[in-house]
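Chemist: only geometry, no sequence info:
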């Protein structure tokens, strides 16, 4: 089933110049980038995006981190995209993430874990709507689709 997921390369990925390497992993896998913005996330948007953590002790630091530098926000589409992307991203704690995953290859600390990806269709829909207007999401065909999907 074709799904859309929200993916954010966090400020550490942008500041460490890892965007191209990470983006190419999604494209190499056969996933389709249908929207993308490099943006400075403001405090209100950061608080809304991470609202489920607002009562946790790390919330303030999380908001400060995510607003500290630009982030690359994306909508990525593909067959079972949410679970495929989560596997590619790896465990939240980079020290526990498998080598070969984005966090396993580029991260060292949970507080600087490089990337966020939606964990369910409901969160994907909510996060996409927070960061993108529907008209910003492109609908197009990839010429190599027949070589990616049966």
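Modeler: Received the coordinates, thanks. None of these values were measured; they are calculated from a predicted model.

Chemist: Every contact and neighbour count from this point should use C-alpha atoms.
Modeler: OK.

Chemist: any idea how far residue 145 is from residue 34?
Modeler: Using CA to CA, to the nearest Å, residue 145 is found at 15 Å from residue 34.

Chemist: Which residue ranges of this structure form helices?
Modeler: Assigned by DSSP state H, the chain shows helices spanning 11-15, 19-29, 43-49, 59-66, 81-89, 102-106, 121-131, 145-148.

Chemist: The structure to be compared is supplied as follows:
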């Protein structure tokens, strides 16, 4: 079995507030990925602005920061042998409109409202995933992950803890 790749998923505020969407997305996540860490946070403008700093000056930046601070977001570190590409494929196109017509059963096609309110974020590359995970989970050790935890999660046994919404090693 290939080593697990990590990605960050951010479930956006409108989806966290929608019990049907959140339940569906969570079922997809826990059935396709190993969930390493989960937390729910409310971003302030400073944190949202820092996270989306690559978009400063773009027409949608203020709308995105305002939206991401409008409610809680769910953050997940997820593992799979092809985590980044799989999560992005499940999300579908960034454009909700495109998703609704080209891939109506992708998560954005089903639950997205607009290109800003497009349900969720997914890292676009391994360096992005590492940077984004460090941003939201500064306590997460990539050294410990790559040199010990990864093989334990990959080879198991692990069980899913519904309360934590994380897979945990079965002792």
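Modeler: Ah, there it is. Being a predicted model, the structure only gives us computed values, none of them experimental.

Chemist: what's the burial count for the alignment partner in the first structure of residue 85 of the second structure?
Modeler: In the first structure, residue 85 of the second structure lines up with residue 83, judged by TM-score structural alignment. A count of neighbours around residue 83 of the first structure, defined by other CA atoms under 10 Å, yields 17.

Chemist: now residue 83 of the first structure, nearest residue through space, not along the chain?
Modeler: Excluding its sequence neighbours, the residue lying closest to residue 83 of the first structure (CA to CA, 6 or more residues apart in numbering) is residue 119, at 7.5 Å.

Chemist: Which residues are in contact with the residue mapped onto the one you found from the second structure?
Modeler: Under the alignment (TM-score structural alignment), residue 119 of the first structure pairs with residue 124 in the second structure. Applying CA atoms under 8 Å, 6 or more residues apart in numbering to residue 124 of the second structure gives the contacts 84-85, 88.

Chemist: Residue 85 of the second structure versus residue 124 of the second structure, what's the distance?
Modeler: From residue 124 of the second structure across to residue 85 of the second structure, the span is 8 Å (CA to CA).

Chemist: swap in residue 19 of the second structure?
Modeler: Using CA to CA, we find residue 19 of the second structure at a distance of 26 Å from residue 85 of the second structure.

Chemist: hmm, back to that, okay if I get the contacts of residue 124 of the second structure as a markdown table plus distance to residue 168 of the second structure?
Modeler: Below are the contacts of residue 124 of the second structure laid out as a markdown table (distance: CA to CA, whole Å):
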| residue | distance to residue 168 of the second structure |
| --- | --- |
| 84 | 21 |
| 85 | 24 |
| 88 | 24 |
